[in-house]
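Participant: Coordinates only, no sequence provided:
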């Protein structure tokens, strides 16, 4: 079990916690979570009643039309914050940021969101090594004045606390970019309970969890497994860390994954319940708070 060493108190906080999932729709949610058949046609609208952010992975594969983006905007309240990954043509297919045409196409769309764009996510491939940091520097310099940025790296040299990691963190701090923290420890703990967990272990990176806030909106991507006891053990330190960040005036983003993301709302509820037990004077509202649909999953 990770040690809880973070200093946080149950004092009032003004900085928000942006809580969300990696998807905003699943065919089972209308009955299993929302308890309303109408949710099948308005999933984002229903999702946004309980979460104030989402990890937008769709833009990594394809960019939406302006009309689709406008429809998404209209479905959420003003304080909802989308995060969207840069398209793979920008980050994975060739040098990082070299596809200027695709970059400008996406930036034009992202500007349409205005204040509802919480962050642009720059997910870099595992082969992106320290020797390529100049490419990232050029991209950050181009984007940082206009957009809040999050950067995720997967190359092992960026996790050794050596020169490469120091150089990366300094670069991110220079441009006010947030280092994305990927926590897959719960997913990889113990034997795989089923085929879904085994498949998720193949797809998700297993990287060290180096906790750092390089800017004002630290990002945590937490991937739980199907063992709720282990999930609780691994989530509890993040309850305290997110509270500490907020007390420092930072606005963290926390995205919660499961091997099958149809179960992710229940992991989020678990986080909220843990938070509210630890910090009853600063409670969060959970995804099951008003639905009456909570299942006894943990």
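Facilitator: Arrived safely, thanks for sending. Predicted, not measured: the structure shown is a model, and the values here were computed from it.

Participant: CA only for contacts and neighbour counts going forward, please
Facilitator: Noted.

Participant: Okay, strands next: where are they in the protein?
Facilitator: 18-21, 53-56, 81-85, 117-123, 149-152, 178-183, 219-223, 253-257 (DSSP state E).

Participant: Comparison target, given below:
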């Protein structure tokens, strides 16, 4: 029984020399991170599609059971809004799928939609999901308030995703907004992150959760307790969840992701333990 946990990135300046060895060449950075966590979000693919050679380098560093959640390119989701023309053979979507092919089953694909993409756009989403290449898992993140108010829009989206065997990705910001920000990073997060109700229902065997806490580790851990309970239940049901732990500054995100994993293991001891992290420096005699 395996639980996947991860962060929003696999390298961060504040981790270097403290959590991960420094310096590390690009061909070793993901491998070092993968000793801490067994999943990672791929946000950079939203802004630019990597070269196939770069993705081959990622694949070479990823352990057998490692998971990537790769965000579809901005021109596909936000500029063209999943319109039929995104399937053009010379377009961004084709380039994206060509580039990520070396990851194979390591990759799940994350369709993050703009806040203006609402219930009236669901036929477009249904048509898009019917045409995307098979062999990948798809996970959809929506931010329109009408999908969170118990109305027909919410029910229709859930039915659509269930039919397509695609997951609904919750981005849980409730703890972030529970009390006023106390750090610069929290204040910046308040200006950018969506403020929506917590959603906890899984639709597939592979639920995905994105949780953001606070720059205070204890507040972050207190806030994820409902998710630890839910994740434990999913595992007992035979599901294979992936949970991403964020904080506004992400300074200790790998440590917190592992702590979440241990919280779930206390509830479900059968869950396989994570590997020991790579040592930051060489061993010493004293």
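Facilitator: Received it, and whenever you're ready, just let me know what you need. Every value quoted in this text rests on a predicted model; they were computed, and no experiment measured them.

Participant: ok so, going back, format the strands of structure 1 as CSV; extra columns: distance to residue 205 of structure 1.
Facilitator: Shown next, in CSV, are the strands of structure 1 (distance: least, Cα to Cα, whole Å):
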stretch, distance to residue 205 of structure 1
strand 18-21, 18
strand 53-56, 17
strand 81-85, 17
strand 117-123, 12
strand 149-152, 11
strand 178-183, 8
strand 219-223, 10
strand 253-257, 13
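
Participant: Make CSV out of those strands and add mean neighbour count.
Facilitator: Converted to CSV, the strands of structure 1 look like this (neighbours: other Cα atoms under 10 Å):
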stretch, mean neighbour count
strand 18-21, 25
strand 53-56, 24
strand 81-85, 24
strand 117-123, 23
strand 149-152, 23
strand 178-183, 25
strand 219-223, 23
strand 253-257, 25
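
Participant: Tell me the residues of structure 2 aligned with stretch 66-85 of structure 1.
Facilitator: Per TM-score structural alignment, the counterpart of stretch 66-85 of structure 1 in structure 2 is residues 52-71.

Participant: In that stretch, which of the residues would be classed as buried?
Facilitator: Buried positions in stretch 52-71 of structure 2, judged by neighbour count with 16 or more other Cα atoms under 10 Å: 52, 54-55, 57-62, 66-71.

Participant: Do me a favour and get the end-to-end distance for that stretch?
Facilitator: Chord length of stretch 52-71 of structure 2, first to last residue, is 16 Å (Cα to Cα, to the nearest Å).

Participant: ditto for stretch 240-249 of structure 2
Facilitator: 28 Å.

Participant: okay, it sits on what stretch of structure 1?
Facilitator: Mapping stretch 240-249 of structure 2 onto structure 1 (TM-score structural alignment) gives residues 251-260.

Participant: And the helices in the stretch 101-250 of structure 1?
Facilitator: Counting by DSSP state H, counting those that start in this stretch, one finds helices in the stretch 101-250 of structure 1 at the ranges 133-143, 163-174, 185-188, 195-203, 228-247.

Participant: Now mean neighbour count and distance to residue 104 of structure 1 too, for these, in TSV please.
Facilitator: Listed next are the helices of the stretch 101-250 of structure 1 as TSV, based on neighbours: other Cα atoms under 10 Å; distance: least, Cα to Cα, whole Å:
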stretch	mean neighbour count	distance to residue 104 of structure 1
helix 133-143	16	11
helix 163-174	17	22
helix 185-188	22	36
helix 195-203	14	29
helix 228-247	20	33
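
Participant: I'd like these written out as CSV, with distance to residue 31 of structure 1 added.
Facilitator: Shown next, in CSV, are the helices of the stretch 101-250 of structure 1 (distance: least, Cα to Cα, whole Å):
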stretch, distance to residue 31 of structure 1
helix 133-143, 41
helix 163-174, 43
helix 185-188, 27
helix 195-203, 22
helix 228-247, 22
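
Participant: Please identify which of the ones you listed is closest to residue 60 of structure 1.
Facilitator: Closest to residue 60 of structure 1 of the helices of the stretch 101-250 of structure 1, according to Cα to Cα: helix 195-203, at 15.7 Å.

Participant: how about that closest one, which residues of structure 2 does it hit?
Facilitator: The aligned range for helix 195-203 of structure 1 is 184-192, by TM-score structural alignment.

Participant: Show me what residue 232 of structure 1 aligns to in structure 2.
Facilitator: Under the alignment (TM-score structural alignment), residue 232 of structure 1 maps onto residue 221 of structure 2.

Participant: Does that match touch residue 260 like I think?
Facilitator: Yes. Here residue 221 of structure 2 lies in contact with residue 260, judged by Cα atoms under 8 Å, at a distance of 7.4 Å.
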